[in-house]
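Engineer: What follows is a predicted protein model with its sequence.
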Amino acid sequence: MMRYKFISLMMVLLLFVSACGSETVSSTEKIKWLSYDEGIKQGKQGGKKVFISFYADWCTFCEKMEKETFRKNEVVGFVNENFVAIRVNSDKEAEIARKYFVRGLPMTWFMDANGEKISSIPGYIPPDMFMQVLNFVHSDSYKSMTFKEFVDKHDSKS
């Protein structure tokens, strides 16, 4: 009997801890997505780097990235403050997807404020890694080191 109480208590505690630790974004806190043309224009006018997220409605990993990565408070705040965010449906805007050589989804591209391509990352990116990528690009570290060197340097400071 005592064993069942202990197991029940542990399950309740586990549920409570996981609920407290989850980072959800309120309905008012979202990435400010722009259309391709508007985003490129704003990037140039505002002197901000641009990130483009290519997706499709049928793509399960695109949906996972939307729910897990693009809704995390830390990601939303950093993107809205430091980047111009563009969302492109590769099925509906196939010409733009071809321009960026999108062969698989999701696909993330980064560009400087002048519209020059910096780099692309294929596939799903978990929130913590995406934050590292955002910091790598935003800080211009990509100009002087590899992403691995950047991560190693910042992990050693922790």
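Structural biologist: Okay, I see it. Numbering: from 1, shown residues only.
Engineer: all contacts plus neighbour counts: C-alpha atoms, from now on.
Structural biologist: Noted.
Engineer: Can you tell me what sits against stretch 89-105?
Structural biologist: 54-57, 59, 61-62, 88, 122-123 (Cα atoms under 8 Å, 6 or more residues apart in numbering).
Engineer: Please identify the buried residues of it?
Structural biologist: 89-90, 96-97, 100, 102, 105 (16 or more other Cα atoms under 10 Å).
Engineer: Do me a favour and get the end-to-end distance for it?
Structural biologist: 10 Å (Cα to Cα, to the nearest Å).
Engineer: still on that earlier bit, for the contacts of stretch 89-105, work out which two are farthest apart.
Structural biologist: D57 and P122 (16.8 Å; Cα to Cα).
Engineer: and the two? which has more neighbours close in?
Structural biologist: P122 (14 against 11; other Cα atoms under 10 Å).
Engineer: The structure to be compared is supplied as follows:
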Amino acid sequence: MKKFLVGLLIFGLFWFGCNKQPSEPKFTVDPNPVIKQAVDNKKNLIVIFESETCQYCDKLNREVLKDMEVKQNLVKNNIEIAIVDVNGSRKVLDPEGKKEVDEKTLAGIYRVTGYPTIAVFNPDKNYELIGVIPGYIPKDYFIKLGDYIGSKCYEKTEFQKYIENGGKC
């Protein structure tokens, strides 16, 4: 009887492990129209570089970017977000260089080596790169980043100093 229960337990774990729901497909939104819209409308722009197998990218999407407070913050601060597949072949506009390249090339231009990588561009200076944040950042930190961009504090101070100053330029 004990062997039967152990066998049933192993079978159950195998069955449920193999039949779990597939994760949400990644990279379903083409980043190029988002980047072009931001550039055409002089909106603030964040480009997030991700990879297919990146767990922290999934966490950023699930816990931060889908959060209603974060979404409201992005709208308030006039920020568009484009998510780029570092191994992708779709054509995207390089916001700074104004040339269309594939996603993989764009990741190389900005020397992306870890995922996620968050790149912030300045609409007032022809989408010059303001800075890059490597790795996952939690919701509260992401909201502070949105406020930093929206208030144009990047013209006066670095993001880390902005954080240290309690969200003041």
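Structural biologist: Noted; the coordinates are in hand. Not measured: the values here are computed from a predicted model.
Engineer: corresponding residue for D67 of structure 2 in structure 1?
Structural biologist: Using TM-score structural alignment as the criterion, D67 of structure 2 maps onto K72 of structure 1.
Engineer: Just to check, that match is in contact with P127?
Structural biologist: Yes. Using Cα atoms under 8 Å, K72 of structure 1 is in contact with P127, at 7.0 Å.
Engineer: Of those two, which one has the most company?
Structural biologist: K72 (21 against 18).
Engineer: just checking, which of the contacts of stretch 89-105 of structure 1 belong to strands?
Structural biologist: 54-55, 88, 122 (DSSP state E).
Engineer: Could you check how far the match of D67 of structure 2 is from P126 of structure 1?
Structural biologist: From K72 of structure 1 over to P126 of structure 1 (counting by Cα to Cα), the distance is 10 Å.
Engineer: where along structure 2 do the helices fall?
Structural biologist: 2-18, 31-40, 55-59, 68-76, 103-109, 139-150, 159-164 (DSSP state H).
Engineer: Out of those helices, which is closest to V120 of structure 2?
Structural biologist: Using Cα to Cα, the helices of structure 2 put helix 139-150 closest to V120 of structure 2, at 8.3 Å.
Engineer: according to the alignment, the closest one goes to what range in structure 1?
Structural biologist: So helix 139-150 of structure 2 sits over residues 127-138 in structure 1, by TM-score structural alignment.
Engineer: V120 of structure 2 maps to what in structure 1?
Structural biologist: Checking TM-score structural alignment: V120 of structure 2 goes with F110.
Engineer: what about the closest residue to that match other than its chain neighbours, neighbour count?
Structural biologist: Spatial nearest neighbour of F110 of structure 1, excluding adjacent residues (Cα to Cα, 6 or more residues apart in numbering): F51 at 4.5 Å. Other residues lying near F51 of structure 1 total 27 when counted by other Cα under 10 Å.
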